[in-house]
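Asks: pasted the sequence and its predicted model underneath.
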Amino acid sequence: MEKIVYKVCIITHTHLSRNPRVLKEALALIEAGYEVYLLNSVYSKVLVAADLALLNGFPIYIEHISDLSKNDFRSFFDRALKKVGNLLIKYFKWETCYALGYAPQRYISISKKIKADLYICHQELPLYVGANLVKSGLNVAFDIEDWHAEDLLREAVLLRPIKLLRHLEAFALENGRYSTTTSEALAKQLSIRYHVQQPNVIYNSFQVDQQILQIEKQIKLPIKLVWYSLNIGKGRGLEEFIEILNRLNVNVELHLIGEIEPLYKREIQKLIDRGFDVFFYPPVPTTQMEKTLSKFDVGLAIELHQPKNREFTITNKFFQYVQSGLPIIATNTVGQQEVFKLFNPGILIDFNKPDEAALAKWLNNPHAIKNAKANSHKMANAYDWKTQKINLLNLVKYALS
C-alpha cells in the first residue's frame, strides 16, 4: 500500500533568513516526510539568496506572492495598495487588510490553488489569509509568534489596524485546527484576552551544537557583554542598560550586533560617560550566529515591559545566547522569568528598580559567571529544538488526523 504524503503550506510575509521560527518549522516538516510549500513576500534579492542557502538543498517549494525587489507594474500596484491602506487608517481610521501587508487577495487565491492538506499561518497578513481559508472550509493552523495587536509603542499604534488584528487573533485562536505561541505566559494572556483555550507553546529555541557548548573559555577582563538584533534601535532596553552600566564599578565592554542608523549610533556613544568601550558589528548570518556569540562572555536579554508582547513573549535572542553557551543578564519580564528561574543561567535585573550592587557583584565574580554558564548549558539541552520539534510534529499529525 502506497504511503500518503501530506501537503503542508506555510504562509508568511517575510524572508526565511529574517524568521528562524518559520525556517525551523519548514525544515522539520520536510525532514518528517511532508511535501512542503512556502508562500512569502520578497524585499531583497540578497535575502532571497540567503533564504535558499539556509534551505541547504531541501525540496521546499517557495512561491513569492509579492516581489518588491522588482520594479514592475505588479510591485508598483502592491506598494500603492499598501500605502492606500496605511493612509485610510491615518486619516479616516478605516482599517483594511491592505494595511497588514502586500497582495492579500493574491495570497488567498494562490493558497487555494495549492490545495494543501494543512496551512500554517505566521505573522499579521497571514492571519487574514488564514481566516479566509478557514471560512472556505480549509484546514488551517496559526502560529501567534508575536502578540501583534500589542506589539507597538503607543505613538505607533495610531498607524496600525489594531482592531482588525485583535479580531483576526481572536478568530485564529478560536477557529484554527491548532494554534501555537512562544511562551506559557503569552499563551495565558491570549487565552484571557480573547476568552479562548490556551494555545500550545513551541519555544523559540535552536538545535544544540555540543561542540560549541563544550568550548572552554576563561572569563578575562574586560568582560565582553553582547546584544544582537537585526536592527539596533530605540525601545529595546539599550539606553536603560547603558545608564546602569555608567553607574557600576565594573570592567566591561559592550558589543552590539545589527544594522544601526548613524544618528542612533552617535546617541549610543554619547550616552556612555563611564569610559567603557562599545563596539558595533554588522548583522551576522543565521548559520554563523552561535559561533559568533560564543566568542563573548555574557549575553544581554534586556527587554522592556512595554509593549505587552515584550512582557510575555520569549524571543529567539534569549535561547540563542543560551545555546551559544553564554550566561545571561536578563530583565525580569514575565516571559523570561518563566524559563530563567528554572535554571538560573545568570542574573535577572529590574529596569524599574535596578539592584546595581547585585549586578556589579555578579559581574565582578568570575566564579558566579562560571556557575551561570554551567546552568546555561543545562538549559540549552533542556530546550533543544529537537524536543520542541517533536511537539510541533505531533500538532501537525493531530491536525491531519
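Replies: Looks like it came in fine. Numbering: from 1, shown residues only.
Asks: when you work out contacts or count neighbours from here on, use the C-alpha atoms and nothing else.
Replies: Noted.
Asks: quick one: the closest residue to Y228 other than its chain neighbours from A380, how far?
Replies: The shortest distance from Y228 to any non-neighbouring residue, by Cα to Cα, 6 or more residues apart in numbering, is to I257 (4.5 Å). The gap separating I257 from A380 is 22 Å, by Cα to Cα, to the nearest Å.
Asks: neighbour count winner among these two?
Replies: Taking other Cα atoms under 10 Å, I257 and A380 do not tie; A380 has more neighbours (28 against 19).
Asks: now the helix or strand hosting the more buried one, how far from the centre of its chain.
Replies: Taking DSSP states H and E as the criterion, A380 maps to helix 366-382. The chain centroid and the centroid of helix 366-382 are separated by 23 Å, computed with Cα atoms, centre = their mean, to the nearest Å.
Asks: can you list contacts of it?
Replies: Contact with helix 366-382 is made by 208, 213, 219, 319, 322-323, 325-328, 343-346, 362-363, as judged by Cα atoms under 8 Å, 6 or more residues apart in numbering.
Asks: next, the buried residues of the following helix or strand past it.
Replies: On the C-terminal side of helix 366-382, the closest following helix or strand by DSSP H and E is helix 385-400. Neighbour counts over helix 385-400 (16 or more other Cα atoms under 10 Å) mark W385, T387, Q388, K389, N391, L392, L395, V396, A399 as buried.
Asks: do you know how far the residue lying closest to the last one once chain neighbours are set aside is from L393?
Replies: The reference is to A399. Nearest residue to A399, sequence neighbours excluded (Cα to Cα, 6+ apart): R177, at 5.9 Å. Using Cα to Cα, R177 is found at 14 Å from L393.
Asks: quick one: contacts for R79?
Replies: L68, Y102.
Asks: surely it is in a strand?
Replies: No - assigned with DSSP: H, G, I helix; E, B strand; the rest coil, R79 falls outside any strand and is helix.
Asks: use this one as the comparison:
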Amino acid sequence: MENNLNNIKAHIVLVTSGQPTLNPRLVKEADALVSAGYQVTVIYQHWNAWGTKYDTGLLAKKAWRCIRVGGATNEKRSVYLLSRIIHKAGNIVAKYFGFGLGAAELALGRCTILLYKEALKHPADLYIAHNLAALPAVVKAAKKARAKCGFDMEDYHRNEVHDNPKEFDVRLKTYIEEKYIPLTNYLTASSKHIAYNYQLIFPSKKIVPILNVFPKNQHEQNIKTGSTLKLFWFSQSVGLNRGIEDVLRALKLLEPAAIEFHILGQLTIPVKEALAQIIKTLEFLCQPAIFYHDPIHPDSLIQFASQFDIGLALETGFSINNKMALSNKIFTYINAGLAIIATDTPAQKYLIDKYPLIGKLYKPDDHAALSIIVRNYIDHPTLLKDTRQAAYQAGQAALNWETERSKFLAVVTNTLSN
C-alpha cells in the first residue's frame, strides 16, 4: 500500500527466532513483499551450523536487508554464550517463580529480548513475527513505533511438544499466546485446522490460512519408469519416532521387491546407529537399499526430490499440533510431482480427501497397511505414473505459492490500510 504522506511504500520488518534457510515460509513472504514494492528488513538468530552455511548463499541473492542477532557458535561466541545463560536462567525463574516480570519472555527463546532490541532500531509500518519466540518482540516493537503487527502461526504452538496442559512448555506457550496474540493486527496460519483451533481460543480474531506451498515448478515433469521403486523422506533433521520405522518394517514385508529408501536431513551418529539396530532386528534377507543424504540448499530441494517416485509424509500425530500440521514436506512432494503416501492425521486426510488422485493414506504405525500401498504401486506402474502426474498438476493448478501469495499480500494491504 502506498504511504499517503510521502508516496513511498511501507517499511515492513519480519522477525524470526529461527534463520532464513530453516524458514522457507518467511523467505517467501519477504520475497513477495519486495516484489510488491515494500521495503523489507528481516531480523533473525542463529539456530544451527548447516543453516548458517546455506544462509550465506541464500541472502546474497535477496533484495531485502537481513540482520542476525545473538551471535553464533563460530562468530560473536561470547554474545551467543551469554544469551544461552540468560535463556537458561529465565527457564529456571519461570519454572519455580512464575511467568511475571519478563521471566516468560526470557524462557521462551534464546534471543527474544535481543530480537526486540534490534527491531526497535528499525522503525516500520508493520512488524511480522515468525515463530512464537518472535511474537513478544514484534508486539512490543510495534507498540513503541506506533505501528501495526502480525503473527504467522506456522504451528499450533501451545501443543507443539506436549498435549498435557500441566506441562511447563504448554503453560509457558499458552501464557505467551494469551498475552500477545490479542494485541496483533492480523493472524495467518499454515493450515485450516490450525486456524480453526486458534479461532476457538481467540474468536474476535480473523485468521487466514496460508499454506506451506512453493512456487510453481518451472521444470517439465519427466517420469522415468524403472525397475526399482524409489521412496523419499526428508526433514531438517533425521530423528526417531517420525515414521521412518514404519518404512523399515514395511520394507521387510515387501522383500524381495526392488526398492530404494532415500532419507535427507541432518543425521547424528546416535540416530544412524539406532536405525541400523532396527534394521538388524528385522533380520532382512538382504541388506535394504537405504541411502542417507546431507541437507541441501532449499532452492535445490524440489529438483532433487523429482528423481524419486513416492514422497513420504509420515506425521505420527504425537501432539495436537502434529495432527493439525500441513508441513512443507508434503507440498514439496506435490510440487516435485511425486505420488504421496501420508499418515492419516486430520490435516493430511483433509488434503488427500480434497485431492484424492495425488496419493494414499495409512494409519500411523500400521506398517502392514503401508506395505500394501507400496506393493500396489509396484504392481501397477501405470497407477504410479498417473498419481505422480496428478500430484504435479495439483501443484501447478492450485497448491502453489502464486495462489497463496495473493492471499498473503491481501492481508498485508488490508492491515496497512485499515
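Replies: Done, it's in. Owing to the predicted nature of the structure, the values given are computational and were not obtained by experimental measurement.
Asks: so who does the residue nearest to Y228 of structure 1 touch?
Replies: By Cα under 8 Å, 6+ apart, the contact set of I257 of structure 1 is V226, W227, Y228, S229, L230, I232, F280, Y281, P282, P283, V284.
Asks: assign it to helix, strand or coil.
Replies: Assignment for I257 of structure 1 (three-state DSSP): strand.
Asks: now check structure 2 for the residue matching it.
Replies: Matched by TM-score structural alignment, I257 of structure 1 corresponds to L264 in structure 2.
Asks: equivalent analysis for Y228 of structure 1, please.
Replies: By TM-score structural alignment, Y228 of structure 1 lines up with F234.
Asks: isn't its match right up against I263?
Replies: Yes - counting by Cα atoms under 8 Å, I263 is a contact partner of F234 of structure 2 at 5.6 Å.
Asks: and these two? Which one has more around it.
Replies: Neighbour tally, F234 of structure 2 and I263, criterion other Cα under 10 Å: the higher count belongs to F234, 24 against 20.
Asks: compared with structure 1, how much does the host helix or strand of that one deviate?
Replies: Per DSSP H and E: F234 of structure 2 is located in strand 229-237. Following superposition, strand 229-237 of structure 2 is found to deviate from structure 1 by 0.7 Å on average (mean Cα distance after the TM-score superposition for structure 1).
Asks: what range in structure 1 matches whatever helix or strand comes next after that strand?
Replies: Using DSSP H and E, the helix or strand that directly follows strand 229-237 of structure 2 along the chain is helix 244-254. Using TM-score structural alignment, helix 244-254 of structure 2 corresponds to residues 238-248 of structure 1.
Asks: list the contacts of that stretch.
Replies: If you take Cα under 8 Å, 6+ apart as the criterion, stretch 238-248 of structure 1 is touched by I268, L271, I272, D273, R274, I302, F351, P354, E356, A357, A360.
Asks: state the number of residues packed around T316 of structure 2.
Replies: So T316 of structure 2, with other Cα under 10 Å, has 18 neighbours.
Asks: circling back to that earlier point, distance from the chain centre to the match of helix 244-254 of structure 2, please.
Replies: Taking Cα atoms, centre = their mean, the mean C-alpha location of stretch 238-248 of structure 1 is offset from the chain mean by 25 Å.
Asks: quick one: the helices in the stretch 201-350 of structure 2?
Replies: Assigned by DSSP state H, counting those that start in this stretch, the stretch 201-350 of structure 2 shows helices spanning 244-254, 269-282, 298-305, 320-324, 328-336, 346-354.
Asks: just to revisit the earlier point, ok, the contacts of helix 366-382 of structure 1 vs E184 of structure 1, which is closest?
Replies: Nearest to E184 of structure 1 among the contacts of helix 366-382 of structure 1: F319, at 15.2 Å, using Cα to Cα.
Asks: just give me the match in structure 2 for that closest one.
Replies: When structure 2 is aligned by TM-score structural alignment, F319 of structure 1 is paired with F331.
Asks: residues contacting the residue nearest to that match when sequence neighbours are not counted?
Replies: Nearest residue to F331 of structure 2, sequence neighbours excluded (Cα to Cα, 6+ apart): V213, at 5.4 Å. Residues near V213 of structure 2 by Cα under 8 Å, 6+ apart: N328, F331, T332, L399, N400, W401, E404.
Asks: ok, now with 7 Å
Replies: Contacts for V213 of structure 2 were tallied using Cα atoms under 7 Å, 6 or more residues apart in numbering; they are N328, F331, L399, N400, W401.
Asks: for K148 of structure 2, state which of the residues you listed is nearest.
Replies: Of all the contacts of V213 of structure 2, the one sitting nearest K148 of structure 2 is W401; the distance, using Cα to Cα, is 24.6 Å.
Asks: now do the aligned partner of that closest one in structure 1 against F343 of structure 1, distance only.
Replies: Superposed on structure 1 with TM-score structural alignment, W401 of structure 2 falls opposite W385. With distances taken as Cα to Cα, W385 of structure 1 is found 17 Å from F343 of structure 1.
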